[in-house]
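K.L.:
Could you look at this predicted model? Sequence included:
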Amino acid sequence: MDSFEINKILGAILGTSTFLLAVNIGTDAIFAPDEPAKPGYDIAVQEPTTPEAKVEQPAEPEPIEQRLAKANVERGKSAAKKCSACHTFERGGPNRVGPNLWGIVGRRRASEDGFNYSTAMKDKGGKWTFEELDKFLTDPRGYVPGTSMTFAGISRASERADVVDYLHTLADNPVSLPKTAESPAKTQNNDKDTAPKAH
C-alpha cells in the first residue's frame, strides 16, 4: 500500500471523528439542561396566613362523667370480652394472667388476694375510681410504667366509658355513678342493667 492510500484512510478517519465531535457539541448545545443555582429541590410549604394561626390539635375526650351518662353496660360487656383471656369477671372467679375484676370499681390498687402484682402497680397506690380506670384503660403501660399488663389499651373514649360502666356493675353493691352521669335515661338503664348474678 502506497502513501497516497494511507493518507486517504487517515483523512477519512479524521473527517469522521471531526464530524462526530461537531454533532456531539451541537446536541449538547441544543439539549443541555439548565444547571440549578443550588442543588436539590424547593419544597413548597404553605405558611399560616396569620401569626395567630395554630395547628389544629385532636379534640380532648369528654370527661368520663359525661361519657358515662351516654355509656351502655351491654356494649361494655361485649367490649370487655377482649379482656377475658387474662381476667375473670364473676364474684370469686380465679385470677389468671391478670386479677379477677369483680368489685374493681372503688377497690384499692394491687389488693386482689392471691394475685402477684408488679412493683409498679403496688407503688402506684390509690383506688380504682371511674377516672383512674379510664386513664389506665387508655394506655396501661403509659399510665403505670412498669406494669406487667401487656394490653395496648382502648383508644376510643366512648368504648372505654362502656367498659368502665360495665365494670361498675360487677359488685354486690355497685359504686354510685358520678352525678353528671346520672341522667334520667341513665337511671332507667341502670335499673335494667343490674349486676350479674353470682354463680
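P.N.:
Cool, the structure landed.
K.L.:
rest of the way, CA atoms for contacts and neighbours
P.N.:
Will do.
K.L.:
show me the contacts for the residue nearest to V97 when sequence neighbours are not counted.
P.N.:
Of all residues not flanking V97 in the chain, C86 sits nearest, at 4.8 Å (CA to CA, 6 or more residues apart in numbering). By CA atoms under 8 Å, 6 or more residues apart in numbering, the contact list for C86 reads 96-99.
K.L.:
dropping in the other structure now:
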Amino acid sequence: MTTSMNTMVITKYVGAICGSLLVFLLIATASEMIFDTHSEEVAFIIETPESGGESEAPAETVDVAALVSAADVDKGATVFKKCGACHKVDGSNAVGPHLDGVIGRDKGTVADFKYSGALQKVGGAWDPEALFHFLADPKAFAPGTSMSFAGLPKDEDRANVIAYLESISN
C-alpha cells in the first residue's frame, strides 16, 4: 500500500509541474499574439540635437569673490558642522586634515596627515575660488581623492563656509 501511495504523490507532483509549464506556455503564446516584438516598424523617433548633445546655454559663471565678501560667517559656522565630522579647526588632524589656516596654504601639505595624492596632483594654494569649486564636488575637483563628502550644492553655503574659514584663519 505504501508503494502505491508514493506513486500517487509522485504523479501529483509531476502533474503539477507539467500543468504549470502548460500555463506558462499559454501565457507566452497569448502575449506574443498581443504584443508584436518582431516587427520592423519604428514606434517613435527621438530627435537629438546635432551639436553633440551639449547644452547650448553657456555655463553660468559665479563671482566667488563677491559671494564670499557678502557671506555670513555665522551661517558658515553652522554649515561647517557638516565638515566638522571629519575636520577640526584647532590645529589637530582627524579623519581629514585640520582646516584652520587653510586659506593660502598649499593643497595637500598639512604635516602629519597622509593624503591620497589627488590634491598634490591638483597643486597650488587654497584660495576662495579653489575652495568654492572643491566644496561643490570634491571628487570632480580632485579625481581620486579619498574624501567621501558629496559636496555642498548651494553657492551660498559654500561662500558662507569659506567666509568662516577665512575668519578663523586670521
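P.N.:
Alright, I've got the coordinates. On a predicted model such as this, the values are computed, not experimentally measured, just so you know.
K.L.:
Got a TM-score for the two of them?
P.N.:
TM-score for the superposed chains, counting by TM-score structural alignment, normalised by the length of structure 2: 0.66, backed by 128 aligned residues with a CA RMSD of 2.6 Å.
K.L.:
The residue nearest to V97 of structure 1 belongs to a helix?
P.N.:
No - per DSSP: H, G, I helix; E, B strand; the rest coil, C86 of structure 1 lies outside any helix segment and is coil.
K.L.:
Residue nearest the middle of structure 1, spatially speaking?
P.N.:
What sits nearest the mean C-alpha location of structure 1, by CA atoms, centre = their mean, is S155, with 6.4 Å.
K.L.:
For the alignment partner in structure 2 of it, what is the enclosing helix or strand?
P.N.:
Structural alignment (TM-score structural alignment) places S155 of structure 1 against P153 in structure 2. Taking DSSP states H and E as the definition, one finds P153 of structure 2 inside no helix or strand.
K.L.:
and the residue nearest to P153 of structure 2 when sequence neighbours are not counted, what is it in contact with?
P.N.:
Once flanking residues are discounted, P153 of structure 2 sits nearest to A136: 5.7 Å by CA to CA, 6+ apart. Counting by CA under 8 Å, 6+ apart, A136 of structure 2 touches 151-155, 158.
K.L.:
Just give me the match in structure 1 for A136 of structure 2.
P.N.:
Aligned against structure 1 - with TM-score structural alignment as the criterion - A136 of structure 2 pairs with T138.
K.L.:
what about the longest helix in structure 1?
P.N.:
As assigned by DSSP state H, the longest helix anywhere in structure 1 is helix 3-31.
K.L.:
With structure 2 instead?
P.N.:
The helix that spans the most residues within structure 2, counting by DSSP H, is helix 2-34.
K.L.:
what's the next secondary structure element after it?
P.N.:
helix 64-69.
K.L.:
which parts of that next one are buried?
P.N.:
64, 67-68 (16 or more other CA atoms under 10 Å).
K.L.:
Nearest to V42 of structure 2 among those residues?
P.N.:
For those, the closest approach to V42 of structure 2 (CA to CA) belongs to V64, at 49.5 Å.
K.L.:
who touches the closest one in this structure?
P.N.:
128-129, 132, 159.
K.L.:
Among those residues, which one has the most neighbours?
P.N.:
A159 (28 neighbours; other CA atoms under 10 Å).
K.L.:
That residue: helix or strand, and which one exactly?
P.N.:
Going by DSSP H and E, A159 of structure 2 is part of helix 155-169.
K.L.:
Does anything pack onto that helix? Which helices or strands?
P.N.:
Using 3 or more CA pairs under 8 Å, 6 or more residues apart in numbering; DSSP states H and E, the elements in contact with helix 155-169 of structure 2 are helix 64-69, helix 73-83, helix 128-136.
K.L.:
and I46 of structure 2, which of the ones you listed is closest to it?
P.N.:
helix 128-136 (33.1 Å).
K.L.:
any idea how far the closest one is from the chain center?
P.N.:
17 Å (CA atoms, centre = their mean, to the nearest Å).
K.L.:
same question, stretch 156-166 of structure 1
P.N.:
Distance, centroid of stretch 156-166 of structure 1 to centroid of chain: 16 Å (CA atoms, centre = their mean).
K.L.:
same thing with stretch 90-104 of structure 2?
P.N.:
How far stretch 90-104 of structure 2 lies from its chain's middle: 25 Å, per CA atoms, centre = their mean.
K.L.:
same question, stretch 100-114 of structure 1
P.N.:
Counting by CA atoms, centre = their mean, stretch 100-114 of structure 1 comes out at 27 Å from the chain centroid.
K.L.:
How about stretch 151-170 of structure 2?
P.N.:
Counting by CA atoms, centre = their mean, stretch 151-170 of structure 2 comes out at 21 Å from the chain centroid.
K.L.:
List the buried residues for that stretch?
P.N.:
So for stretch 151-170 of structure 2, counting by 16+ other CA under 10 Å, buried means 151-152, 155-166.
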